[in-house]
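Chemist: can you look at this prediction? I've put the sequence above it.
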Amino acid sequence: MYLALVFIAYFIDFLFGEFENLKYFKHPIIIIGNYIKWFEKKFYKDSIFRGFLLTFSLLLIIFIITSIIELFDIFILEAFLCSFAISSKMLYDSVKKITTSTNPRYDISMLVSRDTTNLSNSDINKAAVETYAENLSDGVIAPMFYILLFGLVGAFIYKGVNTLDSMVGYRNKRYEKFGKVSAILDDILNYIPARITAILIALFFKSKKAFKEFTKYGKKHESLNAGLPISAMALALNIKLGGPTSYFGKIKDKPFFGEGKENIEKTDISKALEFKSKFDLFMVSFFIIYLISEFFL
C-alpha cells in the first residue's frame, strides 16, 4: 500500500496543479499522447491486433520507465510524478471557468466532444456538470486508487490506458477495431473507481437517493462506468442530466440520468463543484489520522 504517496501526490496537485510554468519539463501525459499519435501514424491498420500492439508497447514502455524510477526510491520524486496523474485542480478550474466565462460555449467545447454550436445555456451547464462528474472518476479517484495499490507504476499504467481510450477508444469506422483493446482495458480499470466515485458523491452530498439509485440510472449509459458518477451527481443535486445530445452533426438518443429539474443553471455547476472542497477536507482529515497512527500509535 502506498498511502503516504497518495496523500503527498494529491496535495502537490492541490497546490500546483499541472505545473504549467515549468519551462524544461514536458507533462508525462503529453508524452504518452505523442507516442500514441506516432504509433498510429506509422503503424495504423483497421485491426484489433494492431491496436493490441499499440496498447502493449505503450504499457511496456511505461512499466519499464516507472519501474526504473522506483528503483532509485526517491519518495518526493515519485510523489511529484504521481501528481501529474491526478487532475483534481485542473478539472475543478476548467469547469469553474464556465460559471464566470463571457464565452461559455467556447469554453465548454474545450471540455466535451459533443457539438456545442447550438447549445442553450442550460445545455452548456448540463455538459459542465456531466463532464465534472464523469472525470472525477477518470481524473481523480481512479489514479489515486492505482497509486494506492501499485505506486508510480500503477498511476501511469492507468493513465496510459485512460489516454489510449480517450484518443483511440471510439466506436467509429476508424477506431472500432484499432481501439477495442484499450477501450476494454479502460472499462476494466475504471470498474471499481467509478463505483467508489458514485458512492463518495452520495456520501459527501448526504443523498440517500443517490446512494440507493445511482446504479438504476447509471446502467442505462452505454459505458459500463461513466453513467454511475453522472447519475449519482444528478440524484444528489436533484437535476436531470443526459438526454438527446448532438455528436458530429448527429443526434444521439442518450437516456436521462436523475429525476430532478431539466433546466440546469450555473448554480448547479457550483453545487457540483462543492465535491472538491468536501473531498479536500476528507483528505486532510484522513492525512491527520494517518500521521497520528504513524507517530503516536
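Modeler: Okay, I see it.
Chemist: from here on, contacts and neighbour counts on C-alpha atoms
Modeler: Fine.
Chemist: show me the helices in the stretch 101-250 of the chain, by range?
Modeler: Using DSSP state H, counting those that start in this stretch, the helices of the stretch 101-250 of the chain run over residues 104-109, 121-136, 142-168, 180-204, 208-218, 227-237.
Chemist: so what secondary structure elements neighbour the shortest one?
Modeler: Applying 3 or more C-alpha pairs under 8 Å, 6 or more residues apart in numbering; DSSP states H and E, one finds that helix 104-109 contacts helix 88-100, helix 121-136.
Chemist: contact partners of that helix?
Modeler: Residues outside helix 104-109 that contact it (C-alpha atoms under 8 Å, 6 or more residues apart in numbering): 95, 97-98, 101, 115-117, 119, 124, 127-128.
Chemist: related to what we said a few turns ago, Ile29: which of the helices and strands packed on helix 104-109 is closest?
Modeler: helix 88-100 (13.6 Å; C-alpha to C-alpha).
Chemist: check it against this one:
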Amino acid sequence: MTLILAMLLDAALGEPRWLWSRMPHPAILMGRAVGWCDGWLNRGSARRLRGSVTMILLGLGAIGLGALLEELGPLVEILVTAILLAQRSLVDHVAAVGDALRLSLGDARLAVGRIVGRDTAAMQSSDVARGAIESAAENLSDGVIAPVFWFLIGGLPGLLLYKITNTADSMIGYRTDKYREFGWAAARFDDLLNLVPARLTALLIVASHAIWFDWPAIAAEAPRHRSPNAGWPEAAMARALGIALSGPRTYHGILTDFPYVNDSGRKDIGAPEIDAACSALWRAWAGALVLVIVLVLVFH
C-alpha cells in the first residue's frame, strides 16, 4: 500500500518548487555524496579498486539510511518514496519541449537541452522531438519503473540503493580518461540494477499499446543500442508511436552516426509525437500501478 500511495502522490504533485527552493532535493544530496567520493578517492593508482570501494560505501550508506527512514513510520516512507519517483516531473519536462516547439525552434532547443546530453544548437525540429522522446523512454525506466521495481524487491533500502547507483553512474560512469577506471563499478552496477526494469518498461509500453506483434522486432533492435538497457524502452516507444528514434546526433561538436531504431518509422516528427510520447508515459505508468496493486492483493 505504501508504494501505491507514493505513486499516486508523485503523479498528483510531482516536484513542488516551493519545497525544493527552500531545501536541497535528495538527488542533490546524493550528488554531493558522489562528488565528495570522487574528489577524495579518484586519484593515484588502482582507480578501479577505488571506484569499487566508492560504490560499496555509497551502497551501504543508502541501505542504512533507507532502513533508518523505514523505522520512522509509514508516512515518512510514503513521502520519501514519492519524492524519489519522477513520473509527473518527467512528463512535465517532456511536454515542455513540445510546447516550446510550437512557439519556436530556438525555444525548443533550450527546452530539450534541459533533458538531453547531446549538442542542441544545430538541432532541427525532428531532432528536438527525437531527443525529447528518447529521453522520455529512457527516463521512464530509470526514473519510474526501476525505482518501483527495487522498492518492491527491497523496500526503501532497495530504492535508495538504486537511486544512489543511478546518480553515481550519471556523474562518474563515463568512458573518459578521468572516469574510465574510477567509474567502472558505478556503470556496471547501474547496468545490473537496470537489467530487469528496462525490459519491464518495454513490456509495459507494449502492453499499454497492444503491440505484442512488434515484440520480436523490439527484442532484435534493443541490443543494438549503445546502452545494454536503454535500447529496450526506446525500441518499444519507437514501435508504439510508429516513429524512428536514435539516429545521428552531435556530442561535444562531434557527429556520431548512430543507426535508427525502427528505421522504417516516421522521421519527420514534431510536437504531436511528443504529445503522444507523454500519453505513452501515462499509459505505461498506469500499467505499472495496476501491476503493483495486483501484487499487493496477491501477497498481502
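Modeler: Happy to help now that I have it. In this text, all values refer to a predicted model and were calculated from it rather than measured experimentally.
Chemist: circling back to that earlier point, quick one: which of the contacts of helix 104-109 of the first structure has the most company?
Modeler: Of all these, Ala128 has the most neighbours under the rule other C-alpha atoms under 10 Å, reaching 28 neighbours.
Chemist: for the counterpart of that residue in the second structure, which residues are in contact?
Modeler: Alignment note: Ala128 of the first structure maps to Ala132 in the second structure; criterion TM-score structural alignment. Residues near Ala132 of the second structure by C-alpha under 8 Å, 6+ apart: 94, 97, 112, 115-116, 274.
Chemist: and if you look at Phe145 of the first structure?
Modeler: Here Phe145 of the first structure is in contact with Pro193 (C-alpha under 8 Å, 6+ apart).
Chemist: mean neighbour count, the helices of the stretch 101-250 of the first structure: which tops it?
Modeler: For these, the largest average neighbour count (mean count of other C-alpha atoms under 10 Å) is found in helix 227-237, namely a mean of 30.
Chemist: before we move on, back to that, what's the farthest-apart pair in the contacts of Ala132 of the second structure?
Modeler: Val116 and Ile274 (14.4 Å).
Chemist: what comes up buried for whichever strand or helix holds Leu281 of the first structure?
Modeler: Here Leu281 of the first structure sits within helix 266-296, counting by DSSP states H and E. Buried residues in helix 266-296 of the first structure, counting neighbours by 16 or more other C-alpha atoms under 10 Å, are found at 266, 268-269, 272-273, 275-276, 280, 283, 287.
Chemist: and it, what does it pack against?
Modeler: helix 88-100, helix 121-136, helix 180-204, helix 227-237.
Chemist: now the second one on the second structure. Mean distance?
Modeler: Average distance between helix 121-136 of the first structure and its aligned residues in the second structure, after superposition and using mean C-alpha distance after the TM-score superposition for the first structure, equals 0.5 Å.
Chemist: residues contacting the residue nearest to the spatial centre of the first structure?
Modeler: Central residue of the first structure (C-alpha atoms, centre = their mean): Asp138, 2.2 Å from the mean position. Counting by C-alpha under 8 Å, 6+ apart, Asp138 of the first structure touches 162, 190, 194.
Chemist: let me know the closest of the residues you listed to Ile48 of the first structure.
Modeler: Nearest to Ile48 of the first structure among these, counting by C-alpha to C-alpha, is Asn162 at 17.7 Å.
Chemist: quick one: map the closest one onto the second structure.
Modeler: Asn162 of the first structure maps onto Asn166 in the second structure, by TM-score structural alignment.
Chemist: distance of that match relative to Leu90 of the second structure?
Modeler: 16 Å (C-alpha to C-alpha, to the nearest Å).
Chemist: picking that back up, tell me how far the helix holding Leu281 of the first structure lies from the chain's centre.
Modeler: Centre-to-centre, helix 266-296 of the first structure and its host chain are 18 Å apart (C-alpha atoms, centre = their mean, to the nearest Å).
Chemist: specify the angle between it and helix 180-204 in degrees.
Modeler: For helix 266-296 of the first structure and helix 180-204, the angle between their directions (axes from the mean of the first three to the mean of the last three C-alpha atoms, to 10 degrees) works out to 90 degrees.
Chemist: so what's the nearest residue to Ser223 of the first structure once chain neighbours are set aside up against?
Modeler: Once flanking residues are discounted, Ser223 of the first structure sits nearest to Asp187: 7.9 Å by C-alpha to C-alpha, 6 or more residues apart in numbering. By C-alpha under 8 Å, 6+ apart, the contact set of Asp187 of the first structure is 223-225.
Chemist: out of those residues, who's the most crowded?
Modeler: Most surrounded of these: other C-alpha under 10 Å gives Asn225, at 26 neighbours.
Chemist: okay, and the aligned partner of Ile12 of the first structure in the second structure sits in which element?
Modeler: Matched by TM-score structural alignment, Ile12 of the first structure corresponds to Leu9 in the second structure. Using DSSP H and E, the element containing Leu9 of the second structure is helix 2-13.
Chemist: tilt between that helix and helix 146-172?
Modeler: 70 degrees.
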